[in-house]
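Visitor: got a sequence here, can you model it:
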Amino acid sequence: MHAIGIIPARYASTRLPGKPLVDLGGKSMIQRVVEQARLSSLSRVVVATDDERILEHVHGFGGEAVLTDPDHPSGTDRVFDAYQQLGVTADCIINIQGDEPFIHPAQINALVALFEGEKAPQLATLVKPVLSEDELFSPHLPKVVLDSQGYAMYFSRHPLPYQRQYESVQWLAHHRYLRHIGLYAYRPDVLAAITKLPPSSLEQAESLEQLRWLENGFRILTAETELETIGIDTPEDVERARKLLKMTA
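Guide: I've put the predicted structure just below:
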């Protein structure tokens, strides 16, 4: 089983410029992501970046990185660019978010395991049970509806399903909601195919790229995790991460 992890890392960020290089307890964010990914079953971990500063930094701490086209519209496109540059053949490619310094190796392994059977899925991602109303109604935490086989039917920033017989404060008591964790796995041929798709109407409505894949007939298998991850999007997130690192040191 040959699984490659690719971490897209852009320098530009509206809310946090230079985000991959932000210091978190003496190490950059991108270094922490790489180190966590290396603890998993992945055979190789590569950073895909659009910036020479990030490239040099990753090489400086002994990581592997490639320089990709700065005009890629999404992390998926950047991952495919990097994979092509590597010139290798993998059974699956894992897209690891470059702003998740606390990613758990077990979460990566859960996706890799889905590709070890006789018939590998086209795509895979992680889901996690929703535990609070804040999670359920936050538009920043996409929710997902699954079919009976664990394949995603739809992703939304709104809680689905809408339970018309109950007040919204009762929804969690009467239905098991799942939120999406943005870790993706692809078969190489499927990754090549989805990067050729134009933006879809559902994707544009929800601002969720995975809806483009569903709308075009691709199937996304899910694995469930109970583990929490912490994404870094704002200066406030950086401070929370630094406090957490001090508590766990």
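Visitor: all contacts plus neighbour counts: C-alpha atoms, from now on.
Guide: OK.
Visitor: for the protein, which helix is longest?
Guide: helix 235-248 (DSSP state H).
Visitor: what ranges does the chain have for its helices?
Guide: Under DSSP H, the chain gives helices at 29-38, 52-60, 75-86, 105-114, 133-137, 171-174, 188-194, 201-206, 210-215, 235-248.
Visitor: pull out the buried residues from stretch 123-141.
Guide: Leu123, Ala124, Thr125, Leu126, Val127, Lys128, Pro129, Val130, Glu135, Leu136, Phe137, Leu141 (16 or more other C-alpha atoms under 10 Å).
Visitor: list the contacts of that stretch.
Guide: 107, 111, 114, 143-144, 157-159, 169, 172, 176-187, 190, 218-227 (C-alpha atoms under 8 Å, 6 or more residues apart in numbering).
Visitor: hmm, who's touching the longest strand anywhere in the chain?
Guide: Using DSSP state E, we find that the single longest strand of the chain is strand 178-186. Strand 178-186 has contacts (C-alpha under 8 Å, 6+ apart) with 92-97, 108, 111-112, 121-130, 136, 141-145, 155.
Visitor: how many degrees apart are that strand and helix 75-86 in direction?
Guide: 20 degrees (axes from the mean of the first three to the mean of the last three C-alpha atoms, to 10 degrees).
Visitor: how about this one, so we can line them up?
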Amino acid sequence: MSVLIAIPARFASTRYPGKPLVELRGASGQARSLIRRSWDAAMAVKGVDRVVVATDDDRIREHAEGFGAEVVMTSPNCRNGTERCAETVANLGLTPEIVVNLQGDAPLTPAWFVEDLVAGLRNAPKAEVATPVLRASGRMRADLIADRRAGRVGGTTAVFGHDKQGLYFSKEVIPYAAGEFADDEPSPVFHHVGVYAYRPEALAAYPTWDEGILEKLEGLEQLRFLERGRQILCVEVESRGRQFWELNNPEDVPRLEAMMQQMSLD
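Guide: The predicted model follows:
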């Protein structure tokens, strides 16, 4: 098998319990659950051999099987999506070339984000993990800052070196930049898109490591790799006119629905 996409989904989210089953209305008014929309996004990616939903909750399992998804049950002890993906691969007894973690709260993830991510990892044979980053427009940067000022944990930002290796990821808006940017002006901030591509060896090693201090402080699973000295390749992706946002808080539901209206996405 070449590429497996796993969609980790848990019901008992600290910030937003039941989030995978929350419904979003598209441009036509049709409502679909977050996990259904994430599944549809995964199925649109080219060059993928298999897509599975990975969960520990029977409500999510029953719902996902109801729309035709393949579901892999995992332990409730998984601390994050990366651990759930690792257990999924182990449960399936597979050794794919690349495992993609398409988290179940990013239904607006375009197929080319994932396709470019897989291509980026393939083109960097020494890289063990890769993740997409999207240059934030002035408007997106302002939205990220507004979330933080309001006390909401919104999107994640990333900084990386000239070699595209990740230096740090944070729920704060980094790097700091003085002044304002026009809505459609590129800013120096990169929005981290919550998708990961792993080589199976790196993914299998991840659950054997203890949570790191930075991972606990930020609540960002990818920091465990950095704290262990493992590099994360940041693959810059292009929006191609598409808006992108993740569903982190209940307040994000109307924001995502408005984006789908504006982009005529059903």
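Visitor: so of the buried residues of stretch 123-141 of structure 1, which ones are in strands?
Guide: Going by DSSP E, the strands hold Leu123, Ala124, Thr125, Leu126, Val127, Lys128, Pro129 from the buried residues of stretch 123-141 of structure 1.
Visitor: if I line the two up, what does the fifth one land on in structure 2?
Guide: In structure 2, the residue paired with Val127 of structure 1 according to TM-score structural alignment is Val133.
Visitor: map Met43 of structure 2 across to structure 1 for me.
Guide: Under TM-score structural alignment, Met43 of structure 2 pairs with Arg38 in structure 1.
Visitor: so who does that match touch?
Guide: By C-alpha under 8 Å, 6+ apart, the neighbours of Arg38 of structure 1 are Arg44, Val45, Pro105.
Visitor: so who does the first one touch?
Guide: Read it as Arg44 of structure 1. Ala3, Ile4, Gly5, Arg38.
Visitor: for Pro139 of structure 1, see how far away it is.
Guide: Look at Arg44 of structure 1 and Pro139 of structure 1: by C-alpha to C-alpha, to the nearest Å, they are 34 Å apart.
Visitor: swap in the second one?
Guide: With the distance defined as C-alpha to C-alpha, Val45 of structure 1 ends up 31 Å from Pro139 of structure 1.
Visitor: likewise for the last one?
Guide: Relative to Pro139 of structure 1, Pro105 of structure 1 is positioned 27 Å away (C-alpha to C-alpha).
Visitor: with Arg240 of structure 1 instead?
Guide: 20 Å.
Visitor: please apply the same query to Glu133 of structure 1.
Guide: 12 Å.
Visitor: list the contacts for the alignment partner in structure 2 of Gly63 of structure 1?
Guide: With TM-score structural alignment as the criterion, the equivalent of Gly63 of structure 1 in structure 2 is Ala69. Ala69 of structure 2 makes contact with Trp39, Val51, Val52, Val53, according to C-alpha under 8 Å, 6+ apart.
Visitor: let's see that with 7 Å instead.
Guide: Neighbouring residues of Ala69 of structure 2 by C-alpha atoms under 7 Å, 6 or more residues apart in numbering: Val52, Val53.
Visitor: one more: Gly18 of structure 2?
Guide: Residues near Gly18 of structure 2 by C-alpha under 7 Å, 6+ apart: Phe11, Ala12.
Visitor: alignment lookup: it to structure 1.
Guide: In structure 1, Gly18 of structure 2 lands on Gly18 (TM-score structural alignment).
Visitor: for its match, give its distance to Ala120 of structure 1.
Guide: 36 Å.
Visitor: ditto for Ala205 of structure 1
Guide: 30 Å.
Visitor: quick one, which of those two is more surrounded?
Guide: Set Ala205 of structure 1 next to Ala120 and count neighbours by other C-alpha atoms under 10 Å: Ala120 wins out with 17 against 10.
Visitor: aligned partner of Ile232 of structure 1 in structure 2?
Guide: Applying TM-score structural alignment, one finds that Ile232 of structure 1 aligns to Leu247 in structure 2.
Visitor: do Leu141 of structure 1 as well
Guide: With TM-score structural alignment as the criterion, Leu141 of structure 1 matches Gly155.
Visitor: same check on Asp99 of structure 1?
Guide: Aligning on TM-score structural alignment places Asp99 of structure 1 opposite Asp105 in structure 2.
Visitor: could you report the distance from the counterpart of Asn123 of structure 2 in structure 1 to Asp91 of structure 1?
Guide: Aligned by TM-score structural alignment, Asn123 of structure 2 pairs with Gly117 of structure 1. Using C-alpha to C-alpha, Gly117 of structure 1 is found at 11 Å from Asp91 of structure 1.
Visitor: and these two? Which one has more around it.
Guide: Per other C-alpha under 10 Å, whichever of Gly117 of structure 1 and Asp91 has more neighbours is Asp91, with 16 against 8.
Visitor: so the match of Ile232 of structure 1 touches Asp105, yeah?
Guide: Yes: Leu247 of structure 2 is within contact range of Asp105, at 5.2 Å (criterion: C-alpha atoms under 7 Å).
Visitor: name the surrounding residues that touch stretch 191-204 of structure 1.
Guide: Outside stretch 191-204 of structure 1, the residues that touch it by C-alpha under 7 Å, 6+ apart are Asp77, Phe80, Glu209, Leu211, Arg212, Trp213.
Visitor: ok, and the most crowded of those residues?
Guide: When neighbours are counted by other C-alpha under 10 Å, Leu211 leads these with 24 neighbours.
Visitor: look up the closest residue to that one, ignoring the ones flanking it.
Guide: Leaving out its chain neighbours, the residue that sits closest to Leu211 of structure 1 by C-alpha to C-alpha, 6 or more residues apart in numbering is Glu203, at 5.1 Å.
Visitor: distance of the one you found from Glu215 of structure 1?
Guide: Where Glu215 of structure 1 is concerned, Glu203 of structure 1 sits at a distance of 9 Å (C-alpha to C-alpha).
Visitor: near the closest residue to Glu128 of structure 2 other than its chain neighbours, how many other residues are there?
Guide: What sits nearest to Glu128 of structure 2 in space, not counting adjacent residues and going by C-alpha to C-alpha, 6+ apart, is Arg199, at 5.4 Å. Arg199 of structure 2 is flanked by 20 other residues according to other C-alpha under 10 Å.
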